[in-house]
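Novice: Sequence first, then the predicted structure, then my questions.
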Amino acid sequence: MKIFNSNAASSDAQPSSLPTSAAAKKSGRHATKKKSNPTTQGLSAILTAMKSVARDECTRGTHDIPVNAIQLESYLTTKLGGAGNWTVTKTVTAGVTSEYFRGVNTTSGEQVFVKLAKPTKSGRIQDAGLLTGASEVEFYNTCNVSQEAATQRLPATNGICDNVRTPKCLIAEKSKHGSRYVVVLKDLAQNESANPIRLVQPGQQLPISDVQLILGALAKVHANYWQDEDSVPPIYTKRINRASKFVGLVIGKAIKENRTVGGLIEPGSDIDRITAATQKLGGICAMDALLDELHPDLRTLVHGDCHGGNIYMAGCEVGRAEVGLLDWQTYSFGNPLQDVASVLVMCLSVEDFAEHRDELTEYYLDALRARGVDINISKSMAHEALCLRTAYYLTGTLLGIAFVGLEDEERKAMMDRGWAMIAKKAKMLDLVTFLENRL
């Protein structure tokens, strides 16, 4: 078993500044205090995305990738073969970055879940600007394949490491410049009754036993890829660089629209100060960059968005199931505390967060050490991660609002509950002071 020593990162000293590390530069997450005008950066990112869409339109093979249900039915019949045709219906999920479909084979009854790029011109510009779909394609074709399948260049198995699941990927393709993609997964809804799937919902508050299972699974993934950047598809660096500019413009507009008396962002409130400070520090993408710069020796494959909607349990017994991770669109090679903090912020009740966050962090560290990673994380380091991810999710909620709006009452209620829950944890962490001290 390899032993990786990361004790150098254990200092309790609060940094007075945020230096730009060589590791952060290499990863593409270069956070600095002085930035050019975010509007200019955002418009530049949109122009780059528009060029990517135009280039894809002229690239051979782009139009083989489906963008609607009719094209998808033909695509599945051709690609998956076998007897019978496929029927496809659009489905609604909590996701905001893709179009979602379910397909059923008319003969075998086999079911698949499909993610496609958005079909409209503005949607394709968004996909080319964020590169989230293209990144997920690279993940499934690189990190989530067996050695035999990798040799044959075929998507394959349903596990990223031992006893940590991902949906079995049947097809993962993208256009050259990222404006179109298709990811075909075995539908988790069609699972053997002997090992039922329990989907966690966005914002769902989980019992401590489930949170421990999730943290234990993350420790396995993190240990498996510890300091192994060569095993992580490098497209994430392009995604982070491009998305940070694109997202900054969108969120800036959303802040202006929602910053009203009696509105989502009350002028002069803590939330107002948090969103303003987050934007001044570089936006939500910069939150992870700041954590990377503070602790450049902590590096592994990071999921990047471990909230409840991206987690499932295989097995019906609470506290004794295998954990599965969905939606690998924002993976990176970064600080594992991102994922730990995401779970604690997004999956714990406010009461459990207040009482158990320290012991759960230690539970994760013990699990990581058991996998051969010699690591020592101080309370101040864990606090930094919690603050930065809380800022990420609080301000990031505005991105979801910008992408899907609040016309859907069920979705609006879900976002309102999530916003209120994160805001309470932000107050508990004194997030305002943490962020403003770094301006």
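Specialist: All right, it came through fine.

Novice: contacts, neighbours, all on C-alpha from now
Specialist: Fine.

Novice: All the strands of the stretch 301-439 of the chain, residue numbers only.
Specialist: Using DSSP state E, counting those that start in this stretch, the strands found in the stretch 301-439 of the chain span residues 311-314, 322-325, 332-334, 373-374.

Novice: putting a second one here so we can go through both:
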Amino acid sequence: MGVESPLSSIRIPRVLDDVTFEWCAQHLEPIFRATLIDADIQPVGAGRIGTTVRVRLIWASERAASPPPSVVVKLVAQSAVARRAARTFGSYRAEVGFYLELAEHVGSRLPRCFIAAYESADRYCLVLEDMGDSEAGDQMRGCSPEEAEASLLELARLHASTSASSGIDIPSWLTPRRAIIESHEALTLAVRLSDRFWARFDDRLAPEVEEALTELAVQCDQNRPRLATLTSVLHGDFRTGNLLYGIGRPVVVDWQTVAVGNSVADLSYFVGTSISREKQRADHAIYIDTYVSALRSYGIQIDEQLLWADYARYALAGLAMAIVGWSLSERTPASDEMFAVMADRSAIHADELRNIS
């Protein structure tokens, strides 16, 4: 079952109400070669720059091989603020391009993609495998040690399978894309917006955030190019909230920030945003050893001294993402709290590494 191309004749839904029984029958019956008799459509998830719905499907029973009982459909965000953010970063085109041109080469566990279609910054659609009994990671709680280890193994699979030694062809549209977490332009934007962010959250941010904001400005001024530990495809927003757990290996979702860059940016960002510091400080050596050992099992040898330097260099990636994400997202109490927690953890992450060095 292949995916539709961005230039296919699919009728891309513009709003949630466009996903109807008739739409599902028109586009899903040819893929699954079955007759649809009912579809129950319910919003799910808490996507910041997209709308996600689960479609429960009832099929005629004449087929011996059963089509799926449900799928997940992703559309553009209903919020104008979120759509502007997606337009700014080319988010929808990137995610469609990922599923059309890269997904089959990626070693991480992914949902199967049945339809991927893009028309403009205001129209895109994905129809994905519904991962059943899985649960999205809890960004507020942070991940458990077991979830962290499993997540890092998936991250290593992504980087090993898309590094230069993998031999895959990187699509031309992806080569110039820079992930927000390592982009100097995004860093500059975060510094410019930092006063507004501090004014909004200073009464609930960790003490380390104030120093981290100063350090962020210094990094922005320096902007020195460096040799990357390992260059590969990056997820760009690899955190526990974008992983599905509970059904074996974690499933990696939300590829709207996909880019090519320094693999360690993904690594440091994950640890800095997804490991709760409420009970104990992060054991960075364990996380790095898990990641490096996994890379070596795939034949990737890296300079650990350079890796540690890059790991510290990207320690504030979560803070930059929190500021930029907050500024471009629809303001809700839940999103405000998530971005504040990301900022806290990232600042503490940087402080821990500063003390280690």
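Specialist: Thanks, I have the structure now. What you are looking at is a predicted structure, and each value in this text was computed from that prediction instead of being measured.

Novice: Please work out the TM-score for the two chains.
Specialist: Taking TM-score structural alignment, normalised by the length of the second structure as the basis, the two superposed chains have a TM-score of 0.78; 333 aligned residues with a C-alpha RMSD of 3.6 Å.

Novice: tell me which element the residue in the first structure sticking out farthest from the centre is part of?
Specialist: For the first structure, the residue at maximal distance from the C-alpha centroid (C-alpha atoms, centre = their mean) is residue 83, at 36.2 Å. Of the helices and strands defined by DSSP states H and E, none includes residue 83 of the first structure.

Novice: Mind telling me what it corresponds to in the second structure?
Specialist: Under the alignment (TM-score structural alignment), residue 83 of the first structure pairs with residue 36 in the second structure.

Novice: ok, now which ones touch its match?
Specialist: Taking C-alpha atoms under 8 Å, 6 or more residues apart in numbering, we find residue 36 of the second structure in contact with 25, 29, 57, 58, 59, 60.

Novice: among these, which recur in the first structure?
Specialist: Among those, the ones still in contact in the first structure (both residues aligned by TM-score structural alignment, their matches' C-alpha atoms under 8 Å) are 29, 59, 60.

Novice: Was I right to think the first one contacts residue 37?
Specialist: No. Residue 29 of the second structure is beyond contact range of residue 37, at 10.2 Å (criterion: C-alpha atoms under 8 Å).

Novice: And the strands in the stretch 1-150 of the second structure?
Specialist: Secondary structure of the stretch 1-150 of the second structure (DSSP E, counting those that start in this stretch): strands at 36-44, 50-59, 70-76, 113-120, 123-129, 135-136.

Novice: Any chance of TSV for these, columns distance to residue 105 of the second structure?
Specialist: Shown next, in TSV, are those (distance: least, C-alpha to C-alpha, whole Å):
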stretch	distance to residue 105 of the second structure
strand 36-44	28
strand 50-59	25
strand 70-76	22
strand 113-120	14
strand 123-129	17
strand 135-136	24
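
Novice: Ok, which of those strands comes nearest residue 292 of the second structure?
Specialist: strand 135-136 (25.4 Å; C-alpha to C-alpha).

Novice: Name the surrounding residues that touch the closest one.
Specialist: 240, 241, 242, 243, 244, 245, 246.

Novice: Buried only: go through these for me.
Specialist: The neighbour-count test (16 or more other C-alpha atoms under 10 Å) marks 240, 241, 242, 243, 244, 245 as buried among these.

Novice: Tell me the counterpart of the fourth one in the first structure.
Specialist: This points to residue 243 of the second structure. If you follow residue 243 of the second structure across to the first structure using TM-score structural alignment, you land on residue 311.

Novice: give me every residue that touches the nearest residue to that match once chain neighbours are set aside.
Specialist: Computed as C-alpha to C-alpha, 6 or more residues apart in numbering, the closest residue to residue 311 of the first structure that is not its neighbour in sequence is residue 325, at 4.8 Å. Counting by C-alpha under 8 Å, 6+ apart, residue 325 of the first structure touches 164, 165, 166, 167, 306, 310, 311, 312.

Novice: Pick out the most distant pair among these.
Specialist: Within the contacts of residue 325 of the first structure, 167 and 306 form the most distant pair, 15.5 Å apart (C-alpha to C-alpha).

Novice: Among the contacts of residue 325 of the first structure, which one lies nearest to residue 341 of the first structure?
Specialist: residue 306 (8.7 Å).

Novice: you'd agree the closest one is up against residue 339?
Specialist: Yes. Counting by C-alpha under 8 Å, residue 339 is a contact partner of residue 306 of the first structure at 5.9 Å.

Novice: For the spatially most central residue of the first structure, give its distance to residue 341 of the first structure.
Specialist: What sits nearest the mean C-alpha location of the first structure, by C-alpha atoms, centre = their mean, is residue 305, with 3.0 Å. Taking C-alpha to C-alpha, to the nearest Å as the measure, residue 305 of the first structure falls 10 Å from residue 341 of the first structure.

Novice: corresponding residue for residue 264 of the second structure in the first structure?
Specialist: Checking with TM-score structural alignment, residue 264 of the second structure has residue 337 as its match.

Novice: picking up where we left off before, pull up the gap between the match of residue 83 of the first structure and residue 24 of the second structure, please.
Specialist: In terms of C-alpha to C-alpha, residue 36 of the second structure sits 8 Å off from residue 24 of the second structure.

Novice: What of residue 214 of the second structure?
Specialist: With C-alpha to C-alpha as the criterion, residue 214 of the second structure and residue 24 of the second structure are 51 Å apart.

Novice: Of the two, give the one with the bigger neighbour count.
Specialist: Between residue 214 of the second structure and residue 24, counted using other C-alpha atoms under 10 Å, residue 24 has the larger neighbour count: 17 against 12.

Novice: show me what contacts that one?
Specialist: residue 39.

Novice: picking that back up, can I get the buried ones among the contacts of strand 135-136 of the second structure in TSV including distance to residue 86 of the second structure?
Specialist: Output for these, formatted as TSV (distance: C-alpha to C-alpha, whole Å):
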residue	distance to residue 86 of the second structure
240	21
241	18
242	17
243	20
244	23
245	26
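
Novice: Out of those residues, which is nearest to residue 69 of the second structure?
Specialist: residue 244 (18.9 Å).

Novice: Just give the nearest non-adjacent residue to that closest one, would you?
Specialist: With sequence-adjacent residues excluded and distances taken as C-alpha to C-alpha, 6+ apart, residue 244 of the second structure is closest to residue 136, at 4.3 Å.

Novice: Distance check, the counterpart of the one you found in the first structure against residue 325 of the first structure.
Specialist: Residue 136 of the second structure maps onto residue 199 in the first structure when the alignment is built from TM-score structural alignment. As judged by C-alpha to C-alpha, residue 199 of the first structure and residue 325 of the first structure stand 10 Å apart.
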